[in-house]
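A.B. asks: Sequence and predicted model, in that order:
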Amino acid sequence: MSLILILEQILNGLQFGVMLFLMAAGLTLVFGVMGLINLAHGALYMVGAFAAAIVAAWTGSFVLALVASLAAAAAAGALVELLVIRKLYDRDHLDQVLATFALILIFSEGTRWVFGSFPLFLDVPSYLSGPISLPGGIEYPLYRLTIIAIGLVVAAGLFWLIARTRIGIQIRAGESDREMIAALGVDISKLYTLVFALGAALAGLAGALVGAIQSVQVGMGEPVLILAFVVIVIGGIGSIKGAMVGALLVGLTDTLGGVFLPQLFGLFMEPASATSVGASLASMLIYILMAAILLVRPSGLYGGQH
């Protein structure tokens, strides 16, 4: 097991973690501010990926594709909030789960009806393709490094938005006491629409970025949504800092476990058995990590903090 392999897998884990952060940040904002369980968040991830693939095919511009993913997912999120979600704030969580699960089916079947069942492909632009040489003799894909950089820039911007702007103050206040900020003259309905659209835009951006690595297809957001829920439980509901730390922990745990556990079991088992056992245990690692953290900190690592 070489040092270069370990460093490459750490970078893969960071890239996966950054993508999960883009998903989990919007999800934790919506749940923390609105108290809403949104199972349809993965559908907005899919909307962003499809919008990016279509615009890239039409224009040949990857930058315009990313802009389209943000705009399409934000617009879809705002529309969903206005037409459906707004009626669920005073309902119990079971009603929210059922309604947003219905939205998953609507988005999935609507996307299949418009684009068909076959996957679309979003090509990595030529100026981001190929490997780049890093210290230590590591050859790593430039596009994956770009995803890490974009995620870190978005994270910094989100931290600044929440901590330093008037909107951020309103978002934090809305999480603590929505009745009080409404009494102070803040239009809580507009604030909720803005938060939901922001979360949707982040999910759409994540879908577009990953769409150039994987195929763009119906239902692609649901597996990522499950991991995003794990991230916000680990990090603490409502915490952007927790979403970042939780996403990096999950990304590194999932990536390193999937690569190195089969090799570890291969030291004392047959290769076929080692691969099977190692892969099975690797898929459980993030849930073991979540359980261990919740035993020590039931509210997550940064529960109640931004």
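C.D. replies: Received the coordinates, thanks. Since the structure is predicted, the reported quantities are computational estimates derived from the model, not experimental observations. Residues are numbered from 1 along each chain as shown.
A.B. asks: all contacts plus neighbour counts: C-alpha atoms, from now on.
C.D. replies: Noted.
A.B. asks: ok, and what's touching the one helix or strand residue 172 maps to?
C.D. replies: Using DSSP states H and E, residue 172 sits within helix 166-176. Residues outside helix 166-176 that contact it (CA atoms under 8 Å, 6 or more residues apart in numbering): 32-34, 161-163, 181, 186, 188, 191, 195, 238.
A.B. asks: Next up, a structure to set beside the first:
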Amino acid sequence: MDLSIFLIQCLNALQYGLLLFLVAMGLTLIFGIMGVINLAHGSFYMIGAYMAYALSPIVAHAFGGGFFSVLVIGLILAVILGYFLEWAFFSFLYDRDHLQQVLMTYGLILVFEELRSLLVGDDVHGVAAPEFLAGTIPLGDIMTYPVYRLFISAVCLLLALGMYYVFTRTRLGMMIRAGSTNREMVQSLGIDIKLLYRIVFAAGVALAAFAGMISAPVSTVYPGMGSQVLIICFVVVVIGGIGSIRGAFLAALLIGFVDTFGKVLLPEAAGVLVYVLMALILLWKPDGLFKTS
């Protein structure tokens, strides 16, 4: 493997890991902080990708906007969807056992998949990247790398830094962390824990949907894409430590590099390398890399 190919694979691993962190971050919020096992989280990623596909012609025709207008409108719709779902469904699950959480969120997967099939169909679709990000940059004499993939990495990194700042340096982050530890105590201090949890859930849904929207131009849009990303996101949460933002970030990057280079160097075993990594880390640290955010 020469230097240019190695550099390209490193960039691919970084982009995949950062995008994976963006999806897993929402799962960390909902699973780690709110205590709900949300099997439907991958569906939010799928919804974001399909919104990028469905909204693009509508926004272009009605407003003359491009891909970034689609991202803004899709993000607003994702926040509204998350807020509604928490109010209508998830607010009843906090005091229920995990089996009931699993059954209800699995039911939501079936609902979302059926709605997707009825509204959009079962075909594979593509989403065009913005024209000014559709080019490539040279890496070496003959190799190039897509600018849009670098854009994805930059956006994910900025969002990761922003989320870390919010949850560790702001009053909102302090209330969220306190609410995840002792809900009754936070309520006794006059904080509306129901509204706080709805904000957290809406943020988690928006992060997953946003990840689906920005990844649509490079991964295409297809049925069942949410189920594939859900499994690997749970691996990220388990490796990083439930409820840990730093852990999810580090775990996502580790998985990105292991998966990317595994497919290049050991293609026959690439499918199990991520789970081997998880097993080794849990043998070393059963609670994950970090216990708290």
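C.D. replies: Good, I have the coordinates. The model shown is predicted, which means the values in this text are computed figures rather than measured ones.
A.B. asks: related to what we said a few turns ago, so the helix holding residue 172 of structure 1 corresponds to what in structure 2?
C.D. replies: Residues 171-181 of structure 2 are where helix 166-176 of structure 1 aligns, with TM-score structural alignment as the criterion.
A.B. asks: Please spell out which residues along the matching stretch are buried.
C.D. replies: Within stretch 171-181 of structure 2, the residues scored as buried using 16 or more other CA atoms under 10 Å are 173, 175-177, 179-180.
A.B. asks: and that stretch, how far from structure 1 on average?
C.D. replies: On superposition with structure 1, the mean distance recorded for stretch 171-181 of structure 2 (mean CA distance after the TM-score superposition for structure 1) is 0.9 Å.
A.B. asks: Aligned against structure 2, show me the partner of residue 7 of structure 1.
C.D. replies: That one, residue 7 of structure 1, aligns with residue 7 by TM-score structural alignment.
A.B. asks: let me fix that: residue 252 of structure 1
C.D. replies: Mapped onto structure 2 by TM-score structural alignment, residue 252 of structure 1 lines up with residue 257.
A.B. asks: just checking, that match touches residue 18?
C.D. replies: No: Residue 257 of structure 2 lies out of contact with residue 18 (CA atoms under 8 Å); the separation is 10.7 Å.
A.B. asks: more crowded one of the two?
C.D. replies: Using other CA atoms under 10 Å, the more surrounded residue of residue 257 of structure 2 and residue 18 is residue 18, with 26 against 21.
A.B. asks: Can you name the residues that contact the more buried one?
C.D. replies: Residue 18 of structure 2 touches 153, 156-157, 249, 252-253, counting by CA under 8 Å, 6+ apart.
A.B. asks: Just give me the closest of these to residue 72 of structure 2.
C.D. replies: Nearest to residue 72 of structure 2 among the contacts of residue 18 of structure 2 is residue 156, at 15.4 Å by CA to CA.
A.B. asks: Now check structure 1 for the residue matching the closest one.
C.D. replies: Aligned partner of residue 156 of structure 2 by TM-score structural alignment: residue 151.
A.B. asks: Check which helix or strand that match maps to.
C.D. replies: Using DSSP H and E, residue 151 of structure 1 sits within helix 142-164.
A.B. asks: how far off helix 166-176 does that helix point, in degrees?
C.D. replies: 80 degrees (axes from the mean of the first three to the mean of the last three CA atoms, to 10 degrees).
A.B. asks: what's helix 142-164 of structure 1 packed up against?
C.D. replies: Using 3 or more CA pairs under 8 Å, 6 or more residues apart in numbering; DSSP states H and E, the elements in contact with helix 142-164 of structure 1 are helix 3-34, helix 166-176, helix 240-265.
A.B. asks: residue in structure 2 matching residue 108 of structure 1?
C.D. replies: So residue 108 of structure 1 corresponds to residue 113, using TM-score structural alignment.
A.B. asks: Kindly apply the preceding question to residue 98 of structure 1 instead.
C.D. replies: In structure 2, the residue paired with residue 98 of structure 1 is residue 103, using TM-score structural alignment.
A.B. asks: so its match, which of the three states?
C.D. replies: helix (DSSP: H, G, I helix; E, B strand; the rest coil).
A.B. asks: any idea how far residue 239 of structure 2 is from it?
C.D. replies: Per CA to CA, to the nearest Å, residue 103 of structure 2 is found 24 Å from residue 239 of structure 2.
A.B. asks: can you pull the buried residues of stretch 179-196 of structure 2?
C.D. replies: Those would be 179-180, 183, 186, 193, for stretch 179-196 of structure 2 by 16+ other CA under 10 Å.
A.B. asks: now do stretch 281-300 of structure 1
C.D. replies: Of all the residues in stretch 281-300 of structure 1, those buried under the rule 16+ other CA under 10 Å are 281-282, 285-287, 289-290, 293-294, 299-300.
A.B. asks: pretty sure residue 82 of structure 1 is in a strand, no?
C.D. replies: No: counting by three-state DSSP, residue 82 of structure 1 is not part of a strand but helix.
A.B. asks: What is the aligned counterpart of it in structure 2?
C.D. replies: Using TM-score structural alignment, the partner of residue 82 of structure 1 in structure 2 is residue 87.
A.B. asks: give the contact list for its match.
C.D. replies: Per CA under 8 Å, 6+ apart, neighbours of residue 87 of structure 2: residue 198.
A.B. asks: Tell me how many other residues crowd residue 198 of structure 2.
C.D. replies: Residues near residue 198 of structure 2, counting by other CA under 10 Å: 20.
A.B. asks: what do we get in structure 1 for it?
C.D. replies: In structure 1, residue 198 of structure 2 lands on residue 193 (TM-score structural alignment).
A.B. asks: Against residue 199 of structure 1, how distant is its match?
C.D. replies: 10 Å.
A.B. asks: With residue 136 of structure 1 instead?
C.D. replies: 38 Å.
A.B. asks: And residue 93 of structure 1, by the same measure?
C.D. replies: With CA to CA as the criterion, residue 93 of structure 1 and residue 199 of structure 1 are 19 Å apart.
A.B. asks: With neighbour numbers in mind, choose between these two.
C.D. replies: Neighbours per residue, other CA under 10 Å: of residue 93 of structure 1 and residue 199, the larger number sits with residue 199, 26 against 15.
A.B. asks: for the helix or strand hosting that one, packing partners?
C.D. replies: Using DSSP H and E, residue 199 of structure 1 sits in helix 188-211. Packing partners of helix 188-211 of structure 1 (3+ CA pairs under 8 Å, 6+ apart): helix 3-34, helix 41-59, helix 62-83, helix 166-176, helix 178-183.
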